[in-house]
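*Asks:* Starting from these lines, generate the structure:
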Amino acid sequence: MPAPLASPDVAAVLAQLSELADPRIRAVNENHGDDHSVHLGKLRELAKELKAQPELARELWRTGGSDARLLALLVGRPKQYDRDELDAMLRDAGRPKVQDWLVNYLVKKTRYAEELRTAWLADPDPVVASAGWALTVERVAKNPDGLDLPGLLDVIEADLKGAPERLQWAMNHCLAQIGIEHPGLRDRAIAIGERLEVLKDYPTPPNCTSPYAPVWITEVVRRRQV
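*Replies:* All right, here's what the predicted structure looks like:
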């Protein structure tokens, strides 16, 4: 059950979210495991109006609704959360979009990012582990010093094929990122993708890049060389 509302401000914001809700958007999102009903662009517009409000962010998160939680992640401040609170939020995030925004808009910007990355990678819960892999993608792209990239490829090669969906997506992203960012490992990353064939047949809209790692790697490298 959602926690009781702690202030009239929360009730007012929830009323705004209710007005912005569109059942057609929710129906589309449910196909991807999500349940938010407000267009993400409108959520960002509302967040811009509200500006940073740490306490409101906490109260919105406690309501449990995905729209409210996504808004909370936009109006919160990374420095307001400690390590244990971020860990608890990740484990309670539930929906993929909420988890994705939590990792990208909060956790990555805190001083706990590396500590949580290593802890989550080793977590037996595949959903939690997927967040660790998402943070690893960030390290691979921006700060790879100290990472055992060949070792990461070993793990991906062994576990990617049989991983649950959310974990598989995160590991596959890491595979592609290693191939894109590190030319010395590119051939191996492509070979792993070709052998495992994960997401090879994933339907990809026109003008979008396939999530199949060999195609993803090749296309991004090609664009950077143009």
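
*Asks:* okay, CA-based contacts and neighbour counts for the rest of this
*Replies:* Noted.

*Asks:* ok, which stretches of this protein are helices?
*Replies:* Residue ranges of the helices in the chain, as given by DSSP state H, are 8-20, 23-30, 40-50, 54-62, 66-75, 83-92, 96-101, 113-121, 126-142, 149-159, 165-181, 183-196, 213-225.

*Asks:* Quick one: closest of the ones you listed to residue 203.
*Replies:* Among these, helix 213-225 comes nearest to residue 203, with 13.1 Å by C-alpha to C-alpha.

*Asks:* circling back to that earlier point, out of the helices of the chain, which gets nearest to residue 107?
*Replies:* Using C-alpha to C-alpha as the measure, helix 113-121 is the one of the helices of the chain that comes nearest residue 107, at 5.6 Å.

*Asks:* want to put them side by side, so please do this one too:
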Amino acid sequence: MNLEMVMQELEALGKERTKKIYQSNGAHEPLFGVATGGMKPIFRKIKRNQPLAEQLYVTGNYDAMYFAGVIADPKAMSEADFDRWIDRAYFYMLSDYVVAVTLAETDIAQEVADKWIASDIELKMSAGWSCYCWLLGNRPDSEFSEEKLADMLELVKNTIHDAPERTKYAMNNFMYTVGVSYLPLHDKAVTIAKEVGPVEVNRDIAKSKFLNASVNIQKAADKGQLGFKRKYVRC
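*Replies:* The predicted structure is shown next:
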């Protein structure tokens, strides 16, 4: 299948209701409103195809960009490729659920994520923290430096309340993921999540909300989910 054929198939799968949901989360035109599950039949026909993924990603069409992540071959992508992708990711569903997820399947994931976290650019930081969440929820604990993750928890404690909005979400999720999926630092994550307390987000709209990693780690513990690892990063 070529670019034009894939775009036609995606357009045919689009639904106005799904489109409105994506737009309420920050997506903008062009987009069709394709449910992610609806993309699976197209993926089965194409499998991994990095050249086609690159063509889809540069269209700027949200559904095409998302599908690019589905068919991407992460091992064929360099740091420069990921930098290009993150620069085009204009809202969190692309930065955290396409670019970060794809990056998490590479050997350079931590190295690139570290640079993004240090960038002071909201969606880059968000993608960096999110990448660690995908990694921690999938890879063995032995692949991580306990000291490094402990330092990252301290960084969250010291900076989360003043971080940009989407970065707050990703940092909060990092505390939760360390607490649930990285057993060597479970206790430290619990302690820091309690110290951080509720994190206010969406302060710029009428009704802000609060994230609470401490409560959610406890819920996961109560359900016997500590040590959880998913088999695959991408579904």
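
*Asks:* what's the TM-score for these two chains?
*Replies:* Once the chains are laid over each other, their TM-score by TM-score structural alignment, normalised by the length of structure 1 reads 0.82; 210 aligned residues with a C-alpha RMSD of 2.5 Å.

*Asks:* Dump the helices of structure 1 into CSV; add distance to residue 107 of structure 1 as well.
*Replies:* Converted to CSV, the helices of structure 1 look like this (distance: least, C-alpha to C-alpha, whole Å):
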stretch, distance to residue 107 of structure 1
helix 8-20, 24
helix 23-30, 24
helix 40-50, 19
helix 54-62, 15
helix 66-75, 10
helix 83-92, 7
helix 96-101, 9
helix 113-121, 6
helix 126-142, 9
helix 149-159, 21
helix 165-181, 16
helix 183-196, 27
helix 213-225, 26
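
*Asks:* Turn those into TSV, columns for mean neighbour count and distance to residue 202 of structure 1.
*Replies:* Output for the helices of structure 1, formatted as TSV (neighbours: other C-alpha atoms under 10 Å; distance: least, C-alpha to C-alpha, whole Å):
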stretch	mean neighbour count	distance to residue 202 of structure 1
helix 8-20	14	32
helix 23-30	14	17
helix 40-50	14	24
helix 54-62	20	33
helix 66-75	25	26
helix 83-92	15	27
helix 96-101	19	18
helix 113-121	18	26
helix 126-142	21	19
helix 149-159	15	19
helix 165-181	23	12
helix 183-196	17	13
helix 213-225	16	11
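
*Asks:* correct me, but residue 170 of structure 1 touches residue 133?
*Replies:* Yes. With contact defined as C-alpha atoms under 8 Å, residue 170 of structure 1 counts as touching residue 133 (5.6 Å).

*Asks:* Just list the residues touching the residue at minimal distance from the centre of structure 1, thanks.
*Replies:* Computing the C-alpha centroid of structure 1 and ranking residues by C-alpha atoms, centre = their mean puts residue 100 first, at 2.3 Å. Going by C-alpha atoms under 8 Å, 6 or more residues apart in numbering, residue 100 of structure 1 touches residue 131.

*Asks:* same deal with residue 190 of structure 2?
*Replies:* Contact criterion C-alpha under 8 Å, 6+ apart gives 179, 214, 217 as the residues in contact with residue 190 of structure 2.

*Asks:* and the gap between the nearest residue to the second one once chain neighbours are set aside and residue 217 of structure 2?
*Replies:* What that stands for is residue 214 of structure 2. If you skip the residues right next to it in sequence, residue 214 of structure 2 has residue 193 as its closest partner in space, 4.9 Å away by C-alpha to C-alpha, 6 or more residues apart in numbering. Per C-alpha to C-alpha, to the nearest Å, residue 193 of structure 2 is found 9 Å from residue 217 of structure 2.

*Asks:* any shared contact partners between the two?
*Replies:* Listed contacts common to residue 193 of structure 2 and residue 217 are residue 176; contacts here mean C-alpha under 8 Å, 6+ apart.

*Asks:* list the contacts for the nearest residue to residue 156 of structure 1 once chain neighbours are set aside?
*Replies:* If you skip the residues right next to it in sequence, residue 156 of structure 1 has residue 171 as its closest partner in space, 6.4 Å away by C-alpha to C-alpha, 6+ apart. Contact partners of residue 171 of structure 1, counting by C-alpha under 8 Å, 6+ apart, are 130, 133-134, 156, 160.

*Asks:* Could you find the counterpart of residue 192 of structure 2 in structure 1?
*Replies:* The alignment partner of residue 192 of structure 2 in structure 1, by TM-score structural alignment, is residue 189.

*Asks:* hang on, its match packs against residue 176?
*Replies:* Yes. With contact defined as C-alpha under 8 Å, residue 189 of structure 1 counts as touching residue 176 (7.0 Å).

*Asks:* shared neighbours, the two?
*Replies:* Counting by C-alpha under 8 Å, 6+ apart, the shared contacts of residue 189 of structure 1 and residue 176 are 213-214.

*Asks:* What residues in structure 2 pair up with stretch 121-134 of structure 1?
*Replies:* Going by TM-score structural alignment, stretch 121-134 of structure 1 lines up with residues 117-130 of structure 2.
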